[in-house]
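Trainee: Pasting a predicted model and its sequence here:
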Amino acid sequence: MTVRIYLTSRVRVENGDLLLDESALPGRQGRLVLAYLVAERTRPVSRDELGLELWGDEVPDAWEKGLMAIISKLRAALRSVGLPGDTLQTAFGCYQMMLPHDTWVDIEDAATAVHAAEVAIAADRPLDGYGWAYVAYHIGRRPFLLGEDGPWASRRRAALREVYLRALECAIVCDAANGDLAEAIQAAEDLIALEPVRESAYQRLMCALAETGNRAEAIKVYERCRRVLDEELGVPPSAQTRAVYESLILG
């Protein structure tokens, strides 16, 4: 039975019919430690590193004792869903989460999926990337560790946002290849709303609109792109964007 771990939306661990929800974890700090050790499971994490993430510059005098208590409660929580007692290991002042080799972690799956979608698109097989794009899209849009604003959580949140943006870009291509032009147009508009200076989104939006026969609207998108780039960055559209525009004018 594959262990499934979700670090987006509600943090939880599923092992078959057994569920460890974040409400059963030892508070906010227990939730953060579990997420940290799962996400960083390929390496040992020192006590000092965890302490800094938990308490920042206001590390209490008895922080090591407090961290040990959190770790002990986490071990008990993991045992409650059938994971071995040595899943969370301690050695030489470090902790490491040693999960079953086939454990599924949502943020890892999102990163793998968006890469697979991009590979399929680069190989001119966008329909093969359709499912991968939407796996990454649905995971990437979920909030990561709501309420945490420390450096590590912020970096992880930014990385997940980039996965989501890449997934949106893939979805535009895959939807268009599948004939779902309305979905492709919506995905492009969503991407532009999130990243107003991302020229590739404008390029794909122009192409999708042109495929619907709405060349006039596609040309307006170029003007929108030109205006935003000028106002935000003080630069003109790239040669690639101009080439799409010119193909619309000549077409």
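Mentor: Received the coordinates, thanks.

Trainee: For the rest of this, base every contact and every neighbour count on C-alpha atoms.
Mentor: OK.

Trainee: and the most centrally placed residue in the chain, what helix or strand is that in?
Mentor: For the chain, the residue nearest the mean C-alpha position is residue 160 (2.5 Å; Cα atoms, centre = their mean). Assigned by DSSP states H and E, residue 160 falls within helix 151-177.

Trainee: on that earlier part again, residues in contact with the residue nearest to the centre of the chain?
Mentor: Residue 160 sits next to 107, 140, 144 when contact means Cα atoms under 8 Å, 6 or more residues apart in numbering.

Trainee: before we move on, back to that, pull out the buried positions in the helix holding residue 160.
Mentor: 153, 156-157, 160-161, 163-177 (16 or more other Cα atoms under 10 Å).

Trainee: I'd like the next helix or strand past it.
Mentor: By DSSP H and E, the next helix or strand past helix 151-177 is helix 181-194.

Trainee: helices or strands next to that next one in the packing?
Mentor: Packing partners of helix 181-194 (3 or more Cα pairs under 8 Å, 6 or more residues apart in numbering; DSSP states H and E): helix 151-177, helix 199-211.

Trainee: want to compare, so here's the second one:
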Amino acid sequence: MEFGILGPLLVRDECGEYRVPSPKQRVLLAALLLRRGQVTAPEALAHSVWDGQPPRSAAALQTCMMRLRKSLGPIGARIETRAGGYLLDVAATEFDLHRFTELRAQGLAALRAYEYEQAAALLDAALDVWRGEALLDVPSDTLHSEHADRLADERLQAVEARLSAELQLGRRSVVPELHALTAAHPERERFWAQLMTALYREGRQAEALAVYQRVRRLLGTELGVQPGPELRELHQRILRADLRPTAHRPEFTPRRRPQAHLALR
């Protein structure tokens, strides 16, 4: 069995995938999955399904639950009615979010232990769990505000960590990937620092310095701030041609930035 929220909603067993056509039923299933193994009160489920404006009658949720069980065929029996609410009986290993969380944690631990090959492999496996944006086809502002942004950030943190391991290993060029990532997420200093490091190590010092000037202008224009101290230190090390790989730690530990949309200039 496999259940997924990291992309389009997924329910699959050895017979194939189960389609949940109703938007409200998809929200209800996602809400149950996000509370996997927990008894959830009907009021909490209704809040997610109707985005904070649930109907007065409890019968509406009961009808939605009945139709969801029917859509899931034999798997619908896994939605149990308990005292105080409903519980979806899904094993941790059957849920893509659990697999991602575990692999990510193992990869980060390996990175902290300087086990770069293992870290890169574990973080690659964690990222392979994703099939698209979290809760992609689940139309609930409530669930998205409570979960989607956090999960997207955890995914990007895993990308950053995997690239740190790749830079330590130096086995392939990560420059094209980092160009794409800085374009998509210009507010994340970690990606800019990794791009500068990768360019420098390929003998492209002038390009690495140009990247720093670009992000400095970008942050100043859009956020009114200067690059963080770690990024400034990296810039100085590149100016001095003093950026050597180290077996002890990844090159860059960024400070947090307030979230903002930055347009590339």
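Mentor: Sure, I can see it. As the structure is a prediction and not an experimental result, all values here were calculated from the model.

Trainee: Nearest to residue 46 of structure 1, out of the helices and strands packed on helix 181-194 of structure 1?
Mentor: Evaluated over these, closeness to residue 46 of structure 1 peaks at helix 151-177, with 14.3 Å, by Cα to Cα.

Trainee: Not counting sequence-adjacent ones, nearest residue to residue 109 of structure 1?
Mentor: Of all residues not flanking residue 109 of structure 1 in the chain, residue 136 sits nearest, at 7.4 Å (Cα to Cα, 6 or more residues apart in numbering).

Trainee: ditto for residue 120 of structure 1
Mentor: residue 129 (5.2 Å).

Trainee: In structure 2, what sits opposite that neighbour in the alignment?
Mentor: Residue correspondence to structure 2 (TM-score structural alignment): residue 129 of structure 1 is matched to residue 119.

Trainee: Relative to residue 120 of structure 1, how far out is the residue nearest to residue 109 of structure 1?
Mentor: Distance of residue 136 of structure 1 to residue 120 of structure 1, computed by Cα to Cα, to the nearest Å: 14 Å.

Trainee: With neighbour numbers in mind, choose between the two.
Mentor: Ranked by neighbour count (other Cα atoms under 10 Å), residue 136 of structure 1 and residue 120 place residue 136 first, with 31 against 20.

Trainee: Show the contacting residues for that one.
Mentor: Taking Cα under 8 Å, 6+ apart, one finds 109-111, 113-114, 163-164, 167 in contact with residue 136 of structure 1.

Trainee: Next, please give the residue ranges for the helices of the stretch 1-150 of structure 2.
Mentor: Taking DSSP state H, counting those that start in this stretch as the criterion, the stretch 1-150 of structure 2 carries its helices at 23-34, 42-49, 59-71, 96-112, 116-128, 141-143, 149-169.

Trainee: Check the mean deviation of the fifth one from structure 1.
Mentor: Helix 116-128 of structure 2 differs from its equivalent in structure 1 by a mean of 2.0 Å after superposition (mean Cα distance after the TM-score superposition for structure 1).

Trainee: Show me what counts as buried in that helix.
Mentor: Buried, per 16+ other Cα under 10 Å, within helix 116-128 of structure 2: 116-127.

Trainee: which of these lies closest to residue 232 of structure 2?
Mentor: residue 116 (25.3 Å).

Trainee: residues touching the match of residue 129 of structure 1, list them.
Mentor: With contact set as Cα under 8 Å, 6+ apart, residue 119 of structure 2 has these partners: 106-111, 162, 165.

Trainee: Repeat that for residue 198 of structure 2.
Mentor: Each residue near residue 198 of structure 2 by Cα under 8 Å, 6+ apart is listed here: 167, 173-175.

Trainee: Dump the residues you listed into JSON lines; add distance to residue 48 of structure 2 as well.
Mentor: Listed next are the contacts of residue 198 of structure 2 as JSON lines, based on distance: Cα to Cα, whole Å:
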{"residue": "167", "distance to residue 48 of structure 2": "42"}
{"residue": "173", "distance to residue 48 of structure 2": "44"}
{"residue": "174", "distance to residue 48 of structure 2": "40"}
{"residue": "175", "distance to residue 48 of structure 2": "41"}
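
Trainee: Put the buried members of these into a ChimeraX selection.
Mentor: Selection of the buried residues among the contacts of residue 198 of structure 2 in ChimeraX, burial being defined by 16+ other Cα under 10 Å:
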select :167,174,175
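
Trainee: Same check for the contacts of residue 198 of structure 2, but in structure 1.
Mentor: Retained contacts for these in structure 1, judged by both residues aligned by TM-score structural alignment, their matches' Cα atoms under 8 Å, are 167, 174-175.
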